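Novice: Coordinates only, no sequence provided:
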């Protein structure tokens, strides 16, 4: 079945919420690991059906943010997803704390429980309102980026259609394209700054409400970093600075010479050959 033919039905919040609550109650009352496993199979179905619908709606909205139907669906999930996430976390917490957890670890693995631990540490009913606001702000940002209309080369380009001009072999055209690109962002700079400011304050407020000093630790949990921590990332950043940056500088110097330039500029980003970058060969269907 092609994606465009996949049926879509809005997630019924009341029905799904009741299913999560019932499953959570049954987990708490389970009398054996085998019973818990059977309940978890039902949870998989409820959760997957919910995620299937939400993912289809999100992809179709992102493909055309001007589509009024899926714009309304996105607004609906911006509002209901945090509430459903809270209920799903309640279920996971009950499973995590179950006396039959060791049985379930044999079934689904310890990593699954590490993931549940991250979910529990990053979700609380008290921050649902902030999460709804966060969703609305990220949707506002995505719409702003997707709605870009940039006059260039006799046509009106979005950011994706402008990209070939940003990486073409004619440096004069590249410079003009980068100026058009920058000019667009200058026209929406105030709006972008406002979204950014609100997001920082929102996420900081979420972290404080969860008992964290700032958003860093909460962000780690939400990115599901369950096998490395902040110290590991700090070490990785150090290695990037000490090892990769000097290597990248040598590669860029080779590229500068190949392009025949006295100095690389931002307009030369991702340009690798003087005659232009390699173009895809064949039609889109043939490439697919």
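Specialist: Sure, I can see it. All values derive from a computational prediction rather than experimental measurement.

Novice: contacts and neighbour counts: CA atoms only from here.
Specialist: Noted.

Novice: OK, contacts around residue 198?
Specialist: Neighbouring residues of residue 198 by C-alpha atoms under 8 Å, 6 or more residues apart in numbering: residue 137.

Novice: Got another one to weigh against that:
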């Protein structure tokens, strides 16, 4: 008899073999449910099984992200996408229906079960068998995008670099070097513009068909329900954009004018945005080929914030829990993935020796801490909070860590690094509003061909840009700038969450400055809840408000601006 992962799942289960998975689904579907306690045990057995399958899929996806140029890895990933996922999705839906139709769902009164039933009801309303092949096609198309971006290399100063590695040269004080690096990166992206448009056209078509099949007016409405956004509307997000335009854009214009004056240039160019405006050398917190130095420095930051966080951070190990350095064949970006069976986080990023890498490691470690604090929950389905709160976890770590950048720098450069981070927050909100506004347009307009899409992008981009910077050297890159935002391809409508969460994180930081121990205690208490309570309750537990109106935005941005001004 096989060793068991749990009382229900064999230890030697091979998730690449549907013939081994199907009988376990069938046993669960055939099991009689005669009481609420029966339902709870059934859910736990299903969660134990689903965690093994989930981890297998996550590992295939992580491998593909780390090695887009490895044919064997791609083959294993596509086998799961094409042969396993399409077969288990109908069985997963049958499991959802079994819970909803069992007659005891209303007797599951604990908050976590109430949340689960509510979310599964939303899923059940959207499910259609005919969407399964379309969803498979979407996954394959996003993998194609990842392969395309993973191949984007340039020759610069005698070396072949990824675009992430090239980005560090945008921080150089020599303006000619910055211009050359920016134009190299830009022109390399433009080489793939037509291919990117083709992929995106196909994604739009598939996603719109999925929404239509599910009875939704458009894909935006489909995503709203599939992401269980019960607590705010698309219109709320558009109002958020209006508030950003009113409150944030004047601040960003002031920052642009100040940068232009400090650089002493007649016209601000796109390659002038990352350089130190006072002509100081770029911040280089660690050597690009020594990412473990970054790991050690971030550990010191967490130790200064809270030794308990440092102990949690120490559980993360190379290879097992992270892949950090940028290299050819690795897709861009950064993420934290949860491995549900072993209950371990995995951090993926593209470190190239910049200060932004330090911020990214703090960010992804925040996601890891969130998962590690919630993994005590045995029921995988309620272990994860909504994205809007997950990003509070990550962004809070960036902010509460920003007073300890002396782990990497001397006093002056630590102040510079903090100032750069705060300025980045102010500049982030208009970009978030740009991406969210563009997505809202993309999925609510039928005339979504390249020309009207480009026109809409330009109008939205201009709305949330100042008139200080001049893009006339390569005007077409402004038109195609959206293609570099991988969320538009991989995770449609996953962007406004960053804005909502940033407001939450700023409140955490505000609380932390007044009572560090109390703020962290409340935050980690909310972490431990996972997804067992509604989103507003998670915010409340963390000691912050779930609100993204101008009434909340204005004072928080003023706080950031005051902190920034004090740094000089």
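Specialist: Great, that's in hand. If you're wondering where the values come from, they're calculated on a predicted model, not measured in any experiment.

Novice: Give the equivalent position in the second structure for residue 215 of the first structure.
Specialist: Mapped onto the second structure by TM-score structural alignment, residue 215 of the first structure lines up with residue 219.

Novice: How about its match: what's its closest non-neighbour residue?
Specialist: Spatial nearest neighbour of residue 219 of the second structure, excluding adjacent residues (C-alpha to C-alpha, 6 or more residues apart in numbering): residue 211 at 4.9 Å.

Novice: What count of nearby residues applies to the one you found?
Specialist: By the criterion of other C-alpha atoms under 10 Å, residue 211 of the second structure has 20 neighbours.

Novice: Please apply the same query to the one 10 residues further on.
Specialist: The tally of other residues near residue 221 of the second structure (other C-alpha under 10 Å) stands at 18.

Novice: Quick check: the aligned residue for residue 196 of the first structure in the second structure?
Specialist: Counting by TM-score structural alignment, residue 196 of the first structure corresponds to residue 200 in the second structure.

Novice: neighbours of its match, just the number please.
Specialist: 19.

Novice: Residue 283 of the first structure now?
Specialist: Using other C-alpha under 10 Å, residue 283 of the first structure has 8 other residues around it.

Novice: could you check the distance from it over to residue 209 of the first structure?
Specialist: 52 Å (C-alpha to C-alpha, to the nearest Å).

Novice: for residue 34 of the first structure, same thing?
Specialist: Distance, residue 34 of the first structure to residue 209 of the first structure, by C-alpha to C-alpha: 37 Å.

Novice: And for residue 202 of the first structure?
Specialist: Distance from residue 202 of the first structure to residue 209 of the first structure, by C-alpha to C-alpha: 11 Å.

Novice: Now do the same for residue 239 of the second structure: its match in the first structure.
Specialist: In the first structure, the residue paired with residue 239 of the second structure is residue 235, using TM-score structural alignment.

Novice: what secondary structure does residue 133 of the second structure sit in?
Specialist: Assigned by DSSP: H, G, I helix; E, B strand; the rest coil, the conformation of residue 133 of the second structure is helix.

Novice: The first structure: which residue goes with that one?
Specialist: Superposed on the first structure with TM-score structural alignment, residue 133 of the second structure falls opposite residue 129.
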